[in-house]
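Trainee: quick check, what structure comes out for this input:
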Amino acid sequence: MAPPIAYSLIATDLDGTLLRGDDTLSDRSRSALAAAVAAGARHLVVTGRPAPRVQPLLAELGGTGLAVCGQGAQLYDAGTHRMVWSVTLDRELADTALGKIEAEVGYVYAAVDQDGVDGLTLIEPGYEMPHPTLPAVRVPRRDDLWAEPISKVLLRHPYLSDDALAAAARQVVGSMATVTMSGPGTVELQPSGVTKATGLARAADLMGLEPSGTIAFGDMPNDIPMFAWAARGVAMANAHPELKATADEVTLSNEEDGIAVVLERLLEDGRRGPGAAASRA
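Mentor: Take a look at the predicted model:
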């Protein structure tokens, strides 16, 4: 019989967390997740990537269940290739918010993730994808970004840091949208009130699971709401200082299989019995 594990739900971010810098999943991480699932846990991807950019990885993981995508704006079912739930960002509001940001910090480069299981990532002239392995379609004008419903807007500034751009955006956007920072060169606007935590909570409810049984892994400030919702939040060694400050634990980096290290320890504690973790503390 498979050994027990302390958490029934393992929520993992992708970029900078589960995936290595080359967008691959290590054999060790794959094995640790498989062992945790065999022990009775569920693995849930909770990512800023839109659903179309997650599908190949879910197939590689053998996942046929739910995935939280688009910073919590999308709940995707890999088994049926359909969106269980999604919320879009009003395009007129997004354009207005973008104008307010530019009035504060000068011209920014923008991109959008379209809604839907086959939605495209559109980028305007001058915008460079932070993850060059992810496909995108360049459009000739900013107005072309608003052609179809969108889940979020991605922003880059010619010289401001991500922290400075995110702070300025929050100040002028207010309640019009949620501003997140999800990776190097990735400041985003998403529907107001939508976070990874709201998406995770919706997925967990459908799975019949609770925050008290959830462990979450992440690396950027957009993971802070997820950490607040889960019973335990584990930041990677390469994580942003803001996330580390809220974490219950800091593990090794994504390049060093930090998630696997924690899961292997939890599985070993399960084999030893309820008092194992306390005796090692």
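Trainee: drop to CA atoms for contacts and neighbour counts, all remaining ones
Mentor: Fine.
Trainee: now Lys196: how far from Gly126?
Mentor: From Lys196 over to Gly126 the distance is 28 Å, taken as Cα to Cα, to the nearest Å.
Trainee: Arg142 too?
Mentor: Note on Arg142: its distance to Gly126, by Cα to Cα, is 11 Å.
Trainee: same check on Val173?
Mentor: Per Cα to Cα, Val173 is found 23 Å from Gly126.
Trainee: quick one on the thing from earlier: Arg142 and Gly126: which is more packed in?
Mentor: Under the neighbour definition other Cα atoms under 10 Å, Arg142 and Gly126 were set side by side, and Arg142 has more, 16 against 13.
Trainee: can you pull the contacts of that one?
Mentor: By Cα atoms under 8 Å, 6 or more residues apart in numbering, the contact set of Arg142 is Ala110, Glu124.
Trainee: one more: Ala11?
Mentor: Ala11 touches His43, Leu44, Val45, Val46, Thr214, Ile215, Ala216, Phe217, counting by Cα under 8 Å, 6+ apart.
Trainee: assign it to helix, strand or coil.
Mentor: Put simply, Ala11 is strand when judged by DSSP: H, G, I helix; E, B strand; the rest coil.
Trainee: the one 10 residues further on now?
Mentor: The local conformation at Gly21, judged by three-state DSSP, is coil.
Trainee: quick check: Gly126 is in a helix.
Mentor: No. Per three-state DSSP, Gly126 lies outside any helix segment and is coil.
Trainee: excluding chain neighbours, give the residue nearest to it in space.
Mentor: Ranked by Cα to Cα, 6 or more residues apart in numbering and with sequence neighbours excluded, the top spatial neighbour of Gly126 is Tyr109, at 6.1 Å.
Trainee: sequence B follows; please return its structure for comparison with A:
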Amino acid sequence: MAETPRLIATDIDGTLLADDRTVSPRTAAALARITAGGTPVVLVTGRPIRWLELVYDQLAEPLPAICANGAVVYDPVADKVLRADPLDPHLLAEVARRLRAEVPGVSFAVEIVDSRQMRHEAHYPLRWDADLDAIRAVETPEELLAAPAVKLLARAGEQDPDAFLALVAGALEGLAEATHSSYSGLVEISAAGVTKAAGLAWYCARLGIDARDVLAFGDMPNDVPMLTWAGRGVAVANAHRAVLEIADEVTSANSADGVAAYLEQVFGVG
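Mentor: Predicted structure coming up:
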């Protein structure tokens, strides 16, 4: 990427946000100046739509978002889903069948209604959710898998996240995408071909922007497809080793405003 980027794509948690899930004033100001200058910024996240308000409340204006690891493209101004790529119920059932056979004690949750709602098995451990009114336990496995889901979440107690991902991905090879974005032993499953890169590519094509003109930031394995697709992929210093290995460059950590520092240098703002 020789020229100034035409679009900025950034992950949220562990990348744009500090460890306490806040957007620093420096980061918010950098994004505001860049968007005011005419360069679009898009959030590309594993988060569901219902978790975006906590971020938007800290920004000068809500930014377009690619949610659920690429499965949902969202316009916050119109409160409209522009595109969704869910797993259909038949596929969900086959994914669940394979994982129950391969992973002892596995439990599931699903993100439905374009990730505005969540359903989970009674024994699925809830770690954090911003809107408890949007989530509900189901009574039967059939109920869990009855509706299209933009993401299936799988846990099986305390697990090494990378080893657990390898186990799940192996069981689902050729059937669905599996990735992770945390260190808590959670695997996130999407329809085949659905990644952050695919969602971002669709959004950029809509704007007439080529991959080579995109600057992207990330920190976890679910960011790897996006960072390798973009013309310039930048890891924050706190990133997972898989991200550090493929990144074109490394900026300072999320706790040190790494995204803002890099953007200030590229755009001459600060």
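Trainee: sorry, back to before: the residue nearest to Gly126 of structure 1 -> structure 2?
Mentor: In structure 2, Tyr109 of structure 1 lines up with Ser107, judged by TM-score structural alignment.
Trainee: where's that match relative to Val234 of structure 2, distance?
Mentor: From Ser107 of structure 2 over to Val234 of structure 2 the distance is 34 Å, taken as Cα to Cα.
Trainee: more neighbours: which of the two?
Mentor: Neighbours per residue (other Cα under 10 Å) separate Ser107 of structure 2 from Val234, with Val234 holding more: 27 against 21.
Trainee: that one: what secondary structure?
Mentor: Secondary structure for Val234 of structure 2, judged by three-state DSSP, is strand.
Trainee: pretty sure the match of Tyr109 of structure 1 contacts Leu152?
Mentor: No. Counting by Cα atoms under 8 Å, Ser107 of structure 2 stays clear of Leu152, with 10.3 Å between them.
Trainee: surely Thr111 of structure 1 and Glu128 touch.
Mentor: That one is not Thr; residue 111 of structure 1 is Ala. No. Counting by Cα under 8 Å, Ala111 of structure 1 stays clear of Glu128, with 9.1 Å between them.
Trainee: the more surrounded of these two?
Mentor: Looking at Ala111 of structure 1 and Glu128 with other Cα under 10 Å, you find the greater number of neighbours at Ala111, namely 27 against 17.
Trainee: mind reading off the mean deviation between the helix or strand harbouring that one and structure 2?
Mentor: In this structure, Ala111 of structure 1 sits in strand 109-114 according to DSSP states H and E. By mean Cα distance after the TM-score superposition for structure 1, the fitted strand 109-114 of structure 1 averages 1.0 Å away from its aligned residues in structure 2.
Trainee: helices and strands around that strand, which ones?
Mentor: On a contact count with 3 or more Cα pairs under 8 Å, 6 or more residues apart in numbering; DSSP states H and E, strand 109-114 of structure 1 meets strand 121-123, strand 150-156.
Trainee: structure 2: matching residues for the shortest one?
Mentor: It stands for strand 121-123 of structure 1. Alignment of strand 121-123 of structure 1 against structure 2: residues 118-120, by TM-score structural alignment.
Trainee: mean distance, the matching stretch to its aligned residues in structure 1?
Mentor: Overlaying structure 1 shows stretch 118-120 of structure 2 at a mean distance of 1.8 Å from the equivalent residues (mean Cα distance after the TM-score superposition for structure 1).
Trainee: what's the offset of that stretch from the middle of its chain?
Mentor: 18 Å (Cα atoms, centre = their mean, to the nearest Å).
Trainee: check stretch 187-196 of structure 1 too.
Mentor: Counting by Cα atoms, centre = their mean, stretch 187-196 of structure 1 is centred 11 Å from the centre of its parent chain.
Trainee: near the nearest residue to Thr198 of structure 1 once chain neighbours are set aside, how many other residues are there?
Mentor: In space, and not counting its chain neighbours, Thr198 of structure 1 is closest to Gly72: 6.2 Å by Cα to Cα, 6+ apart. When neighbours are defined as other Cα under 10 Å, Gly72 of structure 1 has 31 of them.
Trainee: so what corresponds to Gly72 of structure 1 in structure 2?
Mentor: Matched across to structure 2, Gly72 of structure 1 falls on Gly70, judged by TM-score structural alignment.
Trainee: okay, its match and Tyr56 of structure 2: tell me how far apart.
Mentor: With Cα to Cα as the criterion, Gly70 of structure 2 and Tyr56 of structure 2 are 19 Å apart.
Trainee: which residues sit in contact with the match of Gly72 of structure 1?
Mentor: Val44, Thr45, Gly46, Val194, Thr195, Lys196, Ala197, Ala198, Gly199, Leu200.
Trainee: select the longest helix from structure 2.
Mentor: helix 89-102 (DSSP state H).
Trainee: following superposition onto structure 1, what is the mean distance for that one?
Mentor: Compared with structure 1 after fitting, helix 89-102 of structure 2 has a mean deviation of 2.1 Å; criterion: mean Cα distance after the TM-score superposition for structure 1.
Trainee: that helix: which residues count as buried?
Mentor: Under the neighbour-count criterion of 16 or more other Cα atoms under 10 Å, helix 89-102 of structure 2 has Pro89, Leu91, Leu92, Ala93, Val95, Ala96, Leu99 buried.
Trainee: format the residues you listed as CSV; extra columns: distance to Pro62 of structure 2.
Mentor: As requested, these are exported to CSV (distance: Cα to Cα, whole Å):
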residue, distance to Pro62 of structure 2
Pro89, 32
Leu91, 33
Leu92, 32
Ala93, 36
Val95, 35
Ala96, 35
Leu99, 37
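Trainee: which one of the residues you listed is nearest Ala28 of structure 2?
Mentor: For the buried residues of helix 89-102 of structure 2, the residue nearest Ala28 of structure 2 by Cα to Cα is Leu92; the value is 38.2 Å.
Trainee: I'd say the closest one and Glu143 touch.
Mentor: No. Taking Cα under 8 Å as the definition, Leu92 of structure 2 is not a contact partner of Glu143, at 11.5 Å.
Trainee: what do those two both touch?
Mentor: With contacts taken as Cα under 8 Å, 6+ apart, not a single residue reaches both Leu92 of structure 2 and Glu143.
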